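Enquirer: Any chance you could fold what I've pasted below:
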Amino acid sequence: MDRMFTAIATKIASAAGQPLTFIVAVLLIVGWALSGPVFGYSDTWQLVVNTATTVVTFLMVFLIQNSQNRDGAAMQAKLDELLRAIREARGQFIGIEHLTDHQIERIRAALENEANHEAGKEATADDTVERLLSRR
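Expert: You can find the predicted model right below:
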């Protein structure tokens, strides 16, 4: 069932991100708006678009989240492999995505502090950003 859901979710997410899909959605809304006078702008006429957009939005949330979960997990696996493959890298960082936000923030702050104290490095990333911005 996982494979089937993943295949369907991938196809739908891919199709949803295409320009043609956006154009079709706009045309549907324009068609609905133009049909207003025919239906006298009735409550039922309004309910049709409200219900349709709510259902589509509700389902798309799950598809988008599924896609993001898979993308995030794949990215983590790739980064973990890089950490494992580079001899100088610290293997303790593999799997830190499972820590709490507070723990990850402490690690990030410690790494930033460590980088600021390394010989030959700029004190902060701000200097690097300023140099890049001044190249304009």
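Enquirer: Going by C-alpha atoms from here, please, whenever you check contacts or count neighbours.
Expert: OK.
Enquirer: Who are the contact partners of residue 91?
Expert: Residue 91 sits next to 83-84 when contact means C-alpha atoms under 8 Å, 6 or more residues apart in numbering.
Enquirer: how near is it to residue 61?
Expert: According to C-alpha to C-alpha, to the nearest Å, residue 91 and residue 61 sit 35 Å apart.
Enquirer: what's the answer for residue 52, then?
Expert: 14 Å.
Enquirer: ok, now residue 29?
Expert: 20 Å.
Enquirer: higher neighbour count, those two?
Expert: residue 29 (14 against 11; other C-alpha atoms under 10 Å).
Enquirer: for comparison, sequence B:
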Amino acid sequence: MNDLFRKLAQKTSRVTGSPTGFIIAILFVLIWAASGPLFNFSNTWQLVINTGTTILTFLMVFLIQNTQNRDAHAINLKLDEIIRSSGPARDEFIDIEDGTDEKLAMLTHEFNELRKTINEGIIAPVTQEEKA
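Expert: Next up is the predicted model:
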């Protein structure tokens, strides 16, 4: 079930985020608008587009969220591997996304202070040669 949902979410995300998906959506709206005179612009005619787009939007929220969660997880794994493979980096940053809000706030404050000292010229930024 999870594998089927993952494949469906990825495929749907690719199709709807493509120029082809956009063109299909525009064509759908144009066909709906052109059919207005056939249905005398009735309430039912309006209800078709309102209901259809509402349902599609509702379902797309879950598919897009799934895709974003997978992408964020993959990026975090890649960053964890970079941290693990580089010597001087602090290992505490591996899986930091699972840390407490207080821990994240403390590290954010630490880096803000570091950025201030670099911008004020108190300490020099670390160069690539120094990292090696």
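Enquirer: can you tell me the mean distance of the helix or strand harbouring residue 58 of structure 1 from structure 2 after alignment?
Expert: In this assignment (DSSP states H and E), residue 58 of structure 1 forms part of helix 43-85. Helix 43-85 of structure 1: mean distance to aligned residues in structure 2 after superposition is 0.5 Å, counting by mean C-alpha distance after the TM-score superposition for structure 1.
Enquirer: Show me what that helix is packed against.
Expert: helix 2-16 (3 or more C-alpha pairs under 8 Å, 6 or more residues apart in numbering; DSSP states H and E).
Enquirer: mean shift of the helix it packs on relative to structure 2?
Expert: So helix 2-16 of structure 1 averages 1.0 Å relative to structure 2 (mean C-alpha distance after the TM-score superposition for structure 1).
Enquirer: May I see the buried residues of that helix?
Expert: For helix 2-16 of structure 1, the neighbour count (16 or more other C-alpha atoms under 10 Å) marks 9-10, 13 as buried.
Enquirer: go on, stretch 76-95 of structure 2?
Expert: In stretch 76-95 of structure 2, counting by 16+ other C-alpha under 10 Å, buried: 76, 80, 83, 94.
Enquirer: any idea how far residue 64 of structure 2 is from the equivalent of residue 14 of structure 1 over in structure 2?
Expert: In structure 2, residue 14 of structure 1 lines up with residue 14, judged by TM-score structural alignment. Look at residue 14 of structure 2 and residue 64 of structure 2: by C-alpha to C-alpha, they are 10 Å apart.
Enquirer: can you count the residues close to residue 63 of structure 2?
Expert: Residues near residue 63 of structure 2, counting by other C-alpha under 10 Å: 20.
Enquirer: next one: residue 21 of structure 1
Expert: 13.
Enquirer: Make sure it is actually in contact with residue 13.
Expert: No. Residue 21 of structure 1 is beyond contact range of residue 13, at 10.7 Å (criterion: C-alpha atoms under 8 Å).
Enquirer: Please report how far the spatially most central residue of structure 1 lies from residue 32 of structure 1.
Expert: Residue closest to the mean C-alpha point of structure 1, counted by C-alpha atoms, centre = their mean, is residue 68 at 5.4 Å. Going from residue 68 of structure 1 to residue 32 of structure 1 by C-alpha to C-alpha gives 32 Å.
Enquirer: Likewise for residue 7 of structure 1?
Expert: From residue 7 of structure 1 to residue 32 of structure 1 the distance is 31 Å (C-alpha to C-alpha).
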